[in-house]
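> coords below, sequence missing:
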């Protein structure tokens, strides 16, 4: 059976065996294409379509790459937090302070970031083991509170850190740990939040975890973790943020992990080997 003019096979189609009882045979023009020159335009059209599709795909890829490159710059700009309520723990990248006094950061900026940095660093100082000895406690209080607040607090704090209270922690009346033991008290801020901010006043909450306890052989008060939120009322005083009042509440606390507790020696060594940070917003 041969191909007719319309490219169909017999069966009553024009040019088939039933058209006048004649069968016409089309000879190939080029000798190599069994379908003759009549099929070449269709093959040529498919090639052009393929080229067009490839061209469109290339243009789309180029457009997407250009859009992503342009968006990358915009996205980088958007990484700078503009709303502290929406992104309370995102770092600003701004240097927090210009100096330190007795190991406590000083010279905070008169901005929301400066107030948050001050609150975080003051939480670290007030949660340190230095608060359990009278001399260092008074120095810390004088450094982080306003003069009026410091004068008001020292007497009540001295009563709170009584010999009986210190004894329950395993310390002597002067706040010293027994020989061979290490008393640990450390505050680690997790995040800060501005609750109020004005020209000369700010209220900042610090969410933190802490370590407290006695590490050593026979300790009856092993080092444990705690989760608290410490809120500070700050006032701009003497060219820096100072605390006028503060309060604490428990939590929020995450579910405890399944990491085995370290031994007393390992904890003592870690506290000595790993220093603290200057905290910044």
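Structure's in. What do you need? These numbers were taken from a predicted model, which means no experiment stands behind them.
> contacts and neighbour counts: CA atoms only from here.
Fine.
> contacts only, for the residue nearest the centre of the chain.
Nearest to the geometric centre of the chain sits residue 90, at 6.2 Å (C-alpha atoms, centre = their mean). Residues counted as contacts of residue 90 (C-alpha atoms under 8 Å, 6 or more residues apart in numbering) are 81, 281.
> same question for residue 87.
With contact set as C-alpha under 8 Å, 6+ apart, residue 87 has these partners: residue 81.
> and it, that's in a strand?
No. With DSSP: H, G, I helix; E, B strand; the rest coil as the criterion, residue 87 is located in coil rather than a strand.
> follow-up on the earlier one: checking the residue nearest to the centre of the chain next. Helix, strand or coil?
Assignment for residue 90 (three-state DSSP): coil.
> likewise the one 4 residues further on?
In three-state terms, and counting by three-state DSSP, residue 94 is coil.
> the residue nearest to the centre of the chain and residue 113, how far apart?
The gap separating residue 90 from residue 113 is 11 Å, by C-alpha to C-alpha, to the nearest Å.
> cool, residue 43 as well?
69 Å.
> between the two, tell me which one has more neighbours.
For residue 43 versus residue 113, neighbours defined as other C-alpha atoms under 10 Å are more numerous around residue 113 (21 against 10).
> the more buried one reaches residue 281, doesn't it?
Yes. Counting by C-alpha atoms under 8 Å, residue 281 is a contact partner of residue 113 at 5.6 Å.
> which residues do those two both contact?
Listed as contacting both residue 113 and residue 281 by C-alpha under 8 Å, 6+ apart are residue 92.
> got a list of what residue 83 touches?
So residue 83 contacts nothing (C-alpha under 8 Å, 6+ apart).
> also this one, for the comparison:
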């Protein structure tokens, strides 16, 4: 998302890189209309014409917020609930272990809901939100609304949707290989997926939580005539969550590149193999 005091989905220039937290708009920061605070704790990056709006996916994507989070030191030590390793040292063995808590069974449309009001629940929510906001559904106005309503604080939804309507312009859609109306060219399969690799709670205070989600993602067009082949990206999505109406919702989100591993020796699959995999393999409900 763009930096500065404008909404994260305002009129900044869009990137040639189609992948980001929210379905490829390359927005990585959002701010509430009152413009308080940075919203993400880190230093701001200057706005660049090549990277603007957003999210996960990434976007991530995402909304405008400034919340004073109570720092309980969860990023520095393991509190027995979030499984955090000690800062500056090797992580505890529990930092990558499952909590044993079963995934949620509720659904808000197609998106999991009913997360626990604790660190495990916040991590599960952030992971599932990253998947939804980095999906191909964000490129269609109808499904975009349902995704945003399911993942964000209701008080911020309409403003975000208005910004996203501008962000997903015909020019951006054509840039990722879609038709100007957002449909996929005949004979091709549009791919936009986010896959969480790990999560970490960096702040927690009562009804708020800040969660980092390390992700890899796919974006592009699969098919014999594609000029936008499916490529992968690695990024970290930081989501500020708030407990609203008995569930976790996104207040704001930012995205940074990496950590990115060295590419392996895998042979690149054919366009038909990629298209078949996308059509044949579904997603997951994520739980920490």
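Here it is on my side, so go on. Everything quoted here is computed from the prediction, not taken from an experiment.
> which neighbours do residue 90 and residue 113 of structure 1 share?
Listed contacts common to residue 90 of structure 1 and residue 113 are residue 281; contacts here mean C-alpha under 8 Å, 6+ apart.
> residue 255 of structure 1 pairs with which position in structure 2?
With TM-score structural alignment as the criterion, the equivalent of residue 255 of structure 1 in structure 2 is residue 262.
> for residue 188 of structure 1, same thing?
Alignment note (TM-score structural alignment): residue 188 of structure 1 maps to residue 195 of structure 2.
> neighbours of its match, how many?
Residue 195 of structure 2 - counted by other C-alpha under 10 Å - has 23 other residues nearby.
> pretty sure it sits in a helix.
No. Judged by three-state DSSP, residue 195 of structure 2 forms no part of a helix; its state is strand.
> which residues are in contact with it?
130, 131, 215, 216, 217.
> picking up where we left off before, now do the SS call for the match of residue 255 of structure 1.
coil.
> how near is it to residue 234 of structure 2?
11 Å.
> with residue 276 of structure 2 instead?
Residue 276 of structure 2 is 23 Å from residue 234 of structure 2, by C-alpha to C-alpha.
> the more surrounded of the two?
Neighbour count, other C-alpha under 10 Å: between residue 276 of structure 2 and residue 234, residue 234 has more, with 22 against 14.
> which position in structure 1 aligns with that one?
Checking TM-score structural alignment: residue 234 of structure 2 goes with residue 227.
> host element of its match?
Using DSSP states H and E, residue 227 of structure 1 sits in strand 224-237.
> list the ones among the contacts of residue 195 of structure 2 that fall in helices.
130, 131 (DSSP state H).
> hmm, back to that, which residue is the nearest non-sequential neighbour of the match of residue 234 of structure 2?
Nearest non-adjacent residue to residue 227 of structure 1, counting by C-alpha to C-alpha, 6 or more residues apart in numbering: residue 209, 4.5 Å away.
> what are the boundaries of the strands in structure 1?
For structure 1, the strands defined by DSSP state E occupy 99-101, 104-106, 182-197, 201-215, 224-237, 240-250.
> the last one vs structure 2, average distance?
Per the superposition on structure 2, strand 240-250 of structure 1 and its aligned residues are separated by 0.3 Å on average (mean C-alpha distance after the TM-score superposition for structure 1).
> what about the equivalent of residue 283 of structure 2 over in structure 1, how many neighbours?
Alignment note: residue 283 of structure 2 maps to residue 276 in structure 1; criterion TM-score structural alignment. Using other C-alpha under 10 Å, the number of residues around residue 276 of structure 1 comes to 11.
> quick one: neighbours of residue 263 of structure 2, just the number.
So residue 263 of structure 2, with other C-alpha under 10 Å, has 6 neighbours.
> one more: residue 160 of structure 2?
23.
> in structure 1, what residue corresponds to it?
Aligned partner of residue 160 of structure 2 by TM-score structural alignment: residue 153.
> and if you look at residue 140 of structure 2?
Using TM-score structural alignment, residue 140 of structure 2 sits opposite residue 133 in structure 1.
> residue 107 of structure 2 now?
That one, residue 107 of structure 2, aligns with residue 100 by TM-score structural alignment.
> contacting residues for that match?
106, 107.
> try it again at 7 Å.
Contacts for residue 100 of structure 1 (C-alpha atoms under 7 Å, 6 or more residues apart in numbering) come out as residue 106.
> just residue 114 of structure 1 next, same as before
Residue 114 of structure 1 touches 96, 108, counting by C-alpha under 7 Å, 6+ apart.
> on that earlier part again, the match of residue 234 of structure 2 touches residue 253, doesn't it?
Yes. If you go by C-alpha atoms under 7 Å, residue 227 of structure 1 and residue 253 touch, sitting 5.4 Å apart.
> which neighbours do these two have in common?
Contacts common to residue 227 of structure 1 and residue 253, judged by C-alpha under 7 Å, 6+ apart, are absent.
> for residue 161 of structure 1, see how far away the match of residue 140 of structure 2 is.
For residue 133 of structure 1 relative to residue 161 of structure 1 (C-alpha to C-alpha), the value is 8 Å.
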